[in-house]
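# Task: produce atomic coordinates for the following.
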Amino acid sequence: MSLSREHDAAWRGFLRSSALLLRVLDAELRAEHGMSHRTYDALVQLSETPGRRLHMKDLADALVHSTSGLTRLVDGLERAEYARREVDPANRRATLVVLTPAGLAALENAWPTHVRGVEQYFAAHVSREEARTLAEVFGRIVGNLER
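From the prediction side, this is the model:
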């Protein structure tokens, strides 16, 4: 079995562009806010959940980046006072990661930098029609893989 030339080119373009885009976004967040893109991602995931808290496993599942080093990531969030660990009162063996006011403020401060980068390096090169197509295609892929 082999990929068509078109599928191979699309796949390689996707891999290379996403790696480069994440690298650039990470560099900008580090330079302007002293925050990695992985930290930003964790803060986004926590901010978008009810109560701004997630079990460690759910945070790992929600992250865009690799889940390896999750304990180190959460340790860093705690050192920066962006999040804290709490024992889940419903299951005392489970640990929750809770976004702090300082973490929400850091996210709100970094958000314009992230959006500017996404606009400059992605959206400026993709028409709205192409964006709709990409969203549909990636939505199908994600939906299939999450089943």
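# alpha carbons only for contacts and neighbour counts from here, please
Noted.
# For this structure, which segments count as strands?
53-55, 83-88, 91-99 (DSSP state E).
# And this one, please, so the two structures can be compared:
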Amino acid sequence: MSLSREHDAAWRGFLRSSALLLRVLDTDLRAAHGMSHRTYDALVQLSEAPDQRLHMKALADALVHSTSGLTRLVDGLERDGYARREVDPANRRATLVVLTPEGLAALENAWPTHVRGVERHFAAHVSRDQARVLAEVFAKINTDLDGS
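So this is what the prediction gives:
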């Protein structure tokens, strides 16, 4: 079994461009805010969660980046004052990660840098029509993979 030339080119292009884009966004965030893209991603997930808190497993599932090293990531969020751990009162064995006001402020400060990078390195190369098609394609892929 093999991929068509078009599918192979699209797949390879997706892999390379996503890796390069994440690398550039990470470099920009580190230079401007001393924050990795992975930290930024965790702050986004926490900011969008109900009551700005997630169980460790839910945070791991929500992260765009690899979930390996999640404990180190949360340790860093705590060290920087961006989040704190709390015992879940409904399940004393579960740990919640809670966004702090400092974490929200850091996210709000870093957001324009992130958006500028996405605009410059992604949106500037993709028309709105192409973006709609990509969004549909990735939604289908995500639905398929999230369901498995």
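# got the contact list for the spatially most central residue of structure 1?
The centre of structure 1 sits closest to D41, judged by C-alpha atoms, centre = their mean, with a distance of 3.4 Å. Residues near D41 of structure 1 by C-alpha atoms under 8 Å, 6 or more residues apart in numbering: L63, V64, H65.
# hmm, try it at 10 Å
S47, A62, L63, V64, H65, L107 (C-alpha atoms under 10 Å, 6 or more residues apart in numbering).
# Point out the most buried one among the strands of structure 1.
Counting by mean count of other C-alpha atoms under 10 Å, strand 53-55 has the highest mean neighbour count of the strands of structure 1, with a mean of 21.
# Now that one on structure 2. Mean distance?
Superposing on structure 2 places strand 53-55 of structure 1 at an average distance of 0.1 Å from its equivalents, by mean C-alpha distance after the TM-score superposition for structure 1.
# Can you tell me which helices and strands that strand packs against?
Judged by 3 or more C-alpha pairs under 10 Å, 6 or more residues apart in numbering; DSSP states H and E, strand 53-55 of structure 1 is in contact with helix 37-47, helix 56-62, strand 83-88, strand 91-99.
# mean deviation (superposed) between the last one and structure 2, please.
Superposed on structure 2, strand 91-99 of structure 1 shows a mean distance to its aligned partners of 0.1 Å (mean C-alpha distance after the TM-score superposition for structure 1).
# so that strand versus strand 83-88, what angle?
Strand 91-99 of structure 1 runs at 160 degrees relative to strand 83-88, counting by axes from the mean of the first three to the mean of the last three C-alpha atoms, to 10 degrees.
# so strand 91-99 of structure 1 versus helix 37-47, what angle?
Going by the same axes, to 10 degrees, strand 91-99 of structure 1 makes 110 degrees with helix 37-47.
# I'd like to know which elements strand 91-99 of structure 1 is packed against.
Right, strand 91-99 of structure 1 is packed against helix 37-47, strand 53-55, helix 56-62, helix 70-79, strand 83-88 by 3+ C-alpha pairs under 10 Å, 6+ apart.
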